[in-house]
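*Asks:* structural data only, the sequence is not supplied:
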């Protein structure tokens, strides 16, 4: 049997990439799989097409209702969506397109369910009260024509953002005006704040910090330098909000997609000491309002992180794992945290509350999701249109008090299973090339009957996970990764 054949761009013209051998498609080297890769130019038209292509793949945004235009790398989104979460999702997709310098999101939210302002206020107040992280916040809610304003005092910028995120999930909400004030923390020296920001930037797996500068004066932070994508810029902005910070200005921090080539972390930057990784995770946990850091014990050995302790809800456990996984130097997380709710409801009561929570979520309420409770565990079954919406359903169930674990058995909608191997191959080759973290990596892709197999070498675990996630998002029935991690401990499997 003839093996799938692969090509190198310099040896073969691009048209030969679409040859079919025995039903199997193969591509080699994501840095050679888009027409413009020959001269590495990215035009505004290219960015617009790439953005619209990702919208087509991600069914959580209504591509037919969204218009995309680009000028000098600035993408403007117009049109209508049904929820703020869908509007935000469109922004997240766009900021992960290589070459995008800024986004102007002018999309209007037109909810499918129209509510009057008093009803919206009651529902947002209920959502904040039921969320295990925001239930104790001092938040006052007002609404005018569907625009919700949050007033009150919280302890951190992270709590302020989380409060807005909870409100966004409520049906009928069109916009959020977040007027929450941050309770002043203990006064910290600028040098102390700067050192902590630098630690946050260095530990963030989503960005390369080598070309980022930090200036601070009387608690006002300015980030300077260059990053490789808008997503990295936004990650840097979030990282800079440590205790004692009054404001963060990222205007001088420029986005240039070519900067990634000058910001590669050396193996020593990726593989860190056990104590250094532990300190970075503990710092991340301390700023996550969903977690009581004092309840978690962190142990690190050769890049393997073990989390132990007792938390009150499933959301906190998942958040702790995510914080650990998003730390540079982490290759595997063993989450041994136990969830012990303050009161244990019966399975039928849990089922009822989870169903109600899903019905109240503006993004996932349209789906027929089967909910089954078993000794505090919640099993979710059904079909959904996007991986993002599945993750939102899981997160919604995790927030319900009394849930100790969510078993995700939701299935990505079957209409993607009818996508031909050739169509999937074409979409994947573009998706990898446009991703700011993967476009120049040695990733080989073969596809047979919707089953995507990834081989080659990537520098970090994060890059490997990103390639797998993009393959799933694009519509693969199954993804098998045999990617080798370049900068990993000797024991880590190839």
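*Replies:* On my side now, so go ahead. Keep in mind the model is a prediction, meaning the values are calculated, not measured. Numbering: from 1, shown residues only.

*Asks:* every contact and neighbour count from this point should use C-alpha atoms.
*Replies:* OK.

*Asks:* how about the contacts made by residue 95?
*Replies:* For residue 95, the set of contacting residues under the criterion of C-alpha atoms under 8 Å, 6 or more residues apart in numbering consists of 102, 103, 229, 230, 231.

*Asks:* put this next to the previous one:
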């Protein structure tokens, strides 16, 4: 697929996605890398735009340069955003109580602290990015695993082989302490995400380096 057709497919996918007002989003494509520019009215729209682009066949990378411009009635003071973030995290059953700290500056939320699992880290970010007034999230939460299994590599390989979307023999796995590096080829972005998820699901993994290529 040439870049001209790829760009048009991305534009069509953004227009098709009901959660996005794509009128002010610019799209460029070069060698399979899509650049998004312009602005949207909320942070969830910005994230939805990125997810929509990854769904398009032929996309190999994304340069995300969309600005969040909140309408006047949706702007919130930083202290108000921070208090609402603290409250919503306290009510979230996936996030350990008092494990995550919140700092807000000009609508940007920074999350810090320690949790035991990656899904807890992800749940905290997902909870706060939906809040009105948020223009972006820096997720600096660290994973402090309670177990360091000696067979991390084997457990990841087994998980990959169980996954219907993946050809496990095409994926290389290197474990260095608590860091897992994935390499090799996959057929789609969905397969790439599935491989990452399999690695993150193993207790003891604190970092996943994704060097998988979409072919």
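*Replies:* Happy to help now that I have it. All values reported here derive from a predicted model rather than from experimental measurement.

*Asks:* got TSV for the contacts of residue 95 of structure 1, with distance to residue 140 of structure 1 and secondary structure too?
*Replies:* Supplementary listing: the contacts of residue 95 of structure 1 in TSV, determined by distance: C-alpha to C-alpha, whole Å; DSSP: H, G, I helix; E, B strand; the rest coil:
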residue	distance to residue 140 of structure 1	secondary structure
102	32	strand
103	30	strand
229	36	coil
230	33	helix
231	31	helix
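
*Asks:* most neighbours, which of these?
*Replies:* Neighbours here mean other C-alpha atoms under 10 Å. Within the contacts of residue 95 of structure 1, the largest count is held by residue 229, at 28 neighbours.

*Asks:* picking that back up, grab the two from the contacts of residue 95 of structure 1 that are most spread out in space.
*Replies:* Every pair in the contacts of residue 95 of structure 1 was compared (C-alpha to C-alpha); the two farthest apart turn out to be 103 and 229, at 11.8 Å.

*Asks:* circling back: how about the contacts of residue 95 of structure 1 in a markdown table, adding distance to residue 194 of structure 1?
*Replies:* Converted to a markdown table, those look like this (distance: C-alpha to C-alpha, whole Å):
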| residue | distance to residue 194 of structure 1 |
| --- | --- |
| 102 | 26 |
| 103 | 28 |
| 229 | 23 |
| 230 | 22 |
| 231 | 22 |
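
*Asks:* which of those residues sits closest to residue 275 of structure 1?
*Replies:* Taking C-alpha to C-alpha as the measure, residue 275 of structure 1 sits nearest to residue 231 out of these, at 28.4 Å.

*Asks:* contact partners for the residue mapped onto the closest one from structure 2?
*Replies:* The pairwise alignment with structure 2 assigns residue 231 of structure 1 to residue 190, based on TM-score structural alignment. Contacts for residue 190 of structure 2 were tallied using C-alpha under 8 Å, 6+ apart; there are none.

*Asks:* for residue 20 of structure 2, see how far away residue 190 of structure 2 is.
*Replies:* According to C-alpha to C-alpha, to the nearest Å, residue 190 of structure 2 stands 21 Å off from residue 20 of structure 2.

*Asks:* again with residue 204 of structure 2
*Replies:* Taking C-alpha to C-alpha as the criterion, residue 204 of structure 2 is separated from residue 20 of structure 2 by 37 Å.

*Asks:* if I pick residue 70 of structure 2, what's in contact with it?
*Replies:* Taking C-alpha under 8 Å, 6+ apart, we find residue 70 of structure 2 in contact with 40, 41, 42, 133, 135.

*Asks:* quick one: map it onto structure 1.
*Replies:* Matched across to structure 1, residue 70 of structure 2 falls on residue 111, judged by TM-score structural alignment.

*Asks:* against structure 1, where does stretch 104-114 of structure 2 fall?
*Replies:* Going by TM-score structural alignment, stretch 104-114 of structure 2 lines up with residues 143-153 of structure 1.

*Asks:* for that stretch, buried residues please.
*Replies:* When neighbours are counted by 16 or more other C-alpha atoms under 10 Å, the buried residues of stretch 143-153 of structure 1 are found to be 143, 146, 147, 148, 149, 150, 151, 152, 153.

*Asks:* ok, for the fourth one, nearest residue in space, not its chain neighbours?
*Replies:* In this case it means residue 148 of structure 1. residue 176 (4.9 Å; C-alpha to C-alpha, 6 or more residues apart in numbering).

*Asks:* contact partners for that neighbour?
*Replies:* The neighbourhood of residue 176 of structure 1, defined by C-alpha under 8 Å, 6+ apart, consists of 147, 148, 149, 150, 164, 167, 168.

*Asks:* cool, and residue 172 of structure 1?
*Replies:* With contact taken as C-alpha under 8 Å, 6+ apart, residue 172 of structure 1 is in contact with 83, 111, 112, 113, 114, 115, 120, 146, 362.

*Asks:* how about it, secondary structure?
*Replies:* Reduced to three states with DSSP: H, G, I helix; E, B strand; the rest coil, the structure at residue 172 of structure 1 is coil.

*Asks:* compare residue 204 and residue 20 of structure 2 (neighbour count), which wins?
*Replies:* Using other C-alpha under 10 Å, the more surrounded residue of residue 204 of structure 2 and residue 20 is residue 204, with 23 against 20.

*Asks:* what lines up with that one in structure 1?
*Replies:* Applying TM-score structural alignment, one finds that residue 204 of structure 2 aligns to residue 244 in structure 1.

*Asks:* its match against residue 187, yeah?
*Replies:* Yes: here residue 244 of structure 1 lies in contact with residue 187, judged by C-alpha atoms under 8 Å, at a distance of 6.3 Å.

*Asks:* distance of residue 137 of structure 1 from residue 62 of structure 1?
*Replies:* Using C-alpha to C-alpha, which is the criterion applied here, residue 137 of structure 1 is 34 Å from residue 62 of structure 1.

*Asks:* revised request: answer the last question for residue 76 of structure 1.
*Replies:* Computed as C-alpha to C-alpha, the residue 76 of structure 1 to residue 62 of structure 1 distance reads 16 Å.

*Asks:* cool, and residue 157 of structure 1?
*Replies:* When residue 157 of structure 1 is compared with residue 62 of structure 1 (using C-alpha to C-alpha), they lie 31 Å apart.

*Asks:* which stretches in structure 2 count as helices?
*Replies:* Counting by DSSP state H, structure 2 has these helices, from start to end: 3-16, 43-54, 78-91, 118-129, 152-162, 189-200.

*Asks:* in a markdown table: those, plus distance to residue 212 of structure 2.
*Replies:* Formatted as a markdown table, the entries for the helices of structure 2 read as follows, by distance: least, C-alpha to C-alpha, whole Å:
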| stretch | distance to residue 212 of structure 2 |
| --- | --- |
| helix 3-16 | 21 |
| helix 43-54 | 15 |
| helix 78-91 | 33 |
| helix 118-129 | 20 |
| helix 152-162 | 14 |
| helix 189-200 | 7 |
